[in-house]
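K.L.:
give me coordinates for this.
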Amino acid sequence: MADLDLPPAAYRALLKLRSRSEPGGRIAMDQATLGELLGLSRPSVNAALRELELAKLVKKVRNGVYQINPMLAGYTCPEDAEAAVRAMPKADRLDNKNYVASYHKAVAAYQDQLAEQRKKRAALAAAKKASADKRRGSLHAVG
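P.N.:
All right, here's what the predicted structure looks like:
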């Protein structure tokens, strides 16, 4: 996991989630609560959880409910741990030889997606400004 180069907030969030999880790795905790426990803002917690999801270390089940990767989760007995790991897709396993490369590829794809969204917002803002300038130019002073 050290090769992932996760932000410190993501590591802290993972450790806090793991310490508060049920056997099997399920945890019910909203972002605000996690932020309070870590001393982080909600946007920082959101970014940390996104990194953990991209790394397949934590999966969001639904709002306020997360699942820790079975290879990191705590279990009540070794047999439960072995069964959970055997049931995992091979691509999600931390011992997969392509795991780190897959994470870096997911991060790059996410950053590309964000860049595309920024371009669209900038183009929309420019179009609105041009439209407003055109309307202003067609107004005539009365007098």
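K.L.:
make it CA atoms for all contacts and neighbour counts henceforth
P.N.:
OK.
K.L.:
buried sites along the lengthiest helix in the chain?
P.N.:
Longest among the helix segments of the chain by residue count, using DSSP state H, is helix 99-138. By 16 or more other C-alpha atoms under 10 Å, the buried positions in helix 99-138 come out as Tyr99, Val100, Ser102, Tyr103, His104, Ala106, Val107.
K.L.:
counting neighbours, what do you get for the residue nearest to the fifth one when sequence neighbours are not counted?
P.N.:
In this case it means His104. The spatially closest residue to His104, leaving aside those adjacent along the chain, is Leu4, at 7.6 Å (C-alpha to C-alpha, 6 or more residues apart in numbering). Residues near Leu4, counting by other C-alpha atoms under 10 Å, number 13.
K.L.:
so Leu4 sits against Tyr103, correct?
P.N.:
Yes. Applying C-alpha atoms under 8 Å, one finds Leu4 in contact with Tyr103, separated by 7.2 Å.
K.L.:
tell me how many other residues surround Ala13.
P.N.:
The burial count for Ala13: 21, using other C-alpha under 10 Å.
K.L.:
and it, what does it touch?
P.N.:
Neighbouring residues of Ala13 by C-alpha atoms under 8 Å, 6 or more residues apart in numbering: Leu34, Leu38, Val45, Ala48, Leu49.
K.L.:
now do the strands in the chain.
P.N.:
26-28, 58-62, 65-68 (DSSP state E).
K.L.:
one more, for comparison:
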Amino acid sequence: MSSSDLRFANVNCEGVLADLDLLPAAYRVLLKLRAYSEPGGLINMDQAAIATLMGLSRPTVNAALRDLDLAQLLTRVRNGSYQLNPMLAGYLTVRDCKAAVARMPAEQRLNWPGFVEQYRRNVDQYQDQLAEQRRKRAETAKAKAAAEARRRGNLRAVVS
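P.N.:
Below is the predicted model of the structure:
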């Protein structure tokens, strides 16, 4: 079976994708994975294989996949297996396509009025999580440095 045997959902996904303002690598990865997907949108390919296929580094692929996940365009099923949003996936029949889209929650549909805003909120929440992790690491490092300074001070007092 070739990708030309698949029919795609009849939604103007290009307009929505352009509005998302994804990372450039995310667009490339999405299009490539779409071409390699099985009917229904399942992709069995790990990050290393995607990186090799695309000529990208693993961190770049990882960031692209994270961006696609935040946009609800691609989800990780398990290691080395991803699922396209049903409105981007290819299907063998129009009936399969309509059934998959009908099973989707409204807020995951590309034509949901708040889809782009949801992506932006997801990105903001992710950035907030990263900032909180950096803050905690800085606090931990500061506490360790203070403990080390106290330990050195105690050693000097014993030696003197």
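K.L.:
once they're superposed, tell me the TM-score.
P.N.:
Remark: TM-score between the superposed chains equals 0.97 [TM-score structural alignment, normalised by the length of the first structure]; 143 aligned residues with a C-alpha RMSD of 1.2 Å.
K.L.:
what about the contacts of Ala13 of the first structure, which are in helices?
P.N.:
Those of those lying in helices (DSSP H): Leu34, Leu38, Val45, Ala48, Leu49.
K.L.:
touching stretch 143-160 of the second structure from outside, list them.
P.N.:
Under C-alpha under 8 Å, 6+ apart, the answer for stretch 143-160 of the second structure is an empty list.
K.L.:
stretch 29-45 of the first structure too?
P.N.:
Against stretch 29-45 of the first structure from outside (C-alpha under 8 Å, 6+ apart): Ala9, Ala10, Arg12, Ala13, Lys16, Asn46, Asn63, Gly64, Val65, Tyr66.
K.L.:
and for stretch 103-123 of the second structure?
P.N.:
Contacts of stretch 103-123 of the second structure (C-alpha under 8 Å, 6+ apart): Val11, Cys13, Val16, Asp19, Leu20, Leu70, Ala71, Gln72, Asn85, Pro86, Met87, Val101.
K.L.:
one more time with 10 Å, if that's ok
P.N.:
11-22, 66-73, 85-88, 101-102, 124-129 (C-alpha atoms under 10 Å, 6 or more residues apart in numbering).
K.L.:
hang on, the earlier thing: what's the PyMOL syntax to select whichever of the ones in helices among the contacts of Ala13 of the first structure are buried?
P.N.:
Entered in PyMOL, the line below selects the buried ones among these, by 16+ other C-alpha under 10 Å:
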select buried, resi 34+45+48+49
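K.L.:
CSV please, covering the ones in helices among the contacts of Ala13 of the first structure and showing distance to Arg136 of the first structure.
P.N.:
Shown next, in CSV, are these (distance: C-alpha to C-alpha, whole Å):
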residue, distance to Arg136 of the first structure
Leu34, 49
Leu38, 50
Val45, 44
Ala48, 45
Leu49, 45
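K.L.:
farthest-apart pair in the ones in helices among the contacts of Ala13 of the first structure, please.
P.N.:
Leu38 and Leu49 (12.5 Å; C-alpha to C-alpha).
K.L.:
for the two, list the residues in contact with both.
P.N.:
Ala9, Ala13.
K.L.:
Leu74 of the second structure -> the first structure?
P.N.:
Alignment note (TM-score structural alignment): Leu74 of the second structure maps to Val58 of the first structure.
K.L.:
these two touch, right, that match and Leu17?
P.N.:
Yes. Counting by C-alpha atoms under 10 Å, Val58 of the first structure touches Leu17, with 9.0 Å between them.
K.L.:
against Ser19 of the first structure, how distant is Leu72 of the first structure?
P.N.:
Per C-alpha to C-alpha, to the nearest Å, Leu72 of the first structure is found 11 Å from Ser19 of the first structure.
K.L.:
the two: which has the busier surroundings?
P.N.:
Leu72 (17 against 13).
K.L.:
counterpart of the more buried one in the second structure?
P.N.:
Looking across to the second structure (by TM-score structural alignment), Leu72 of the first structure lines up with Leu88.
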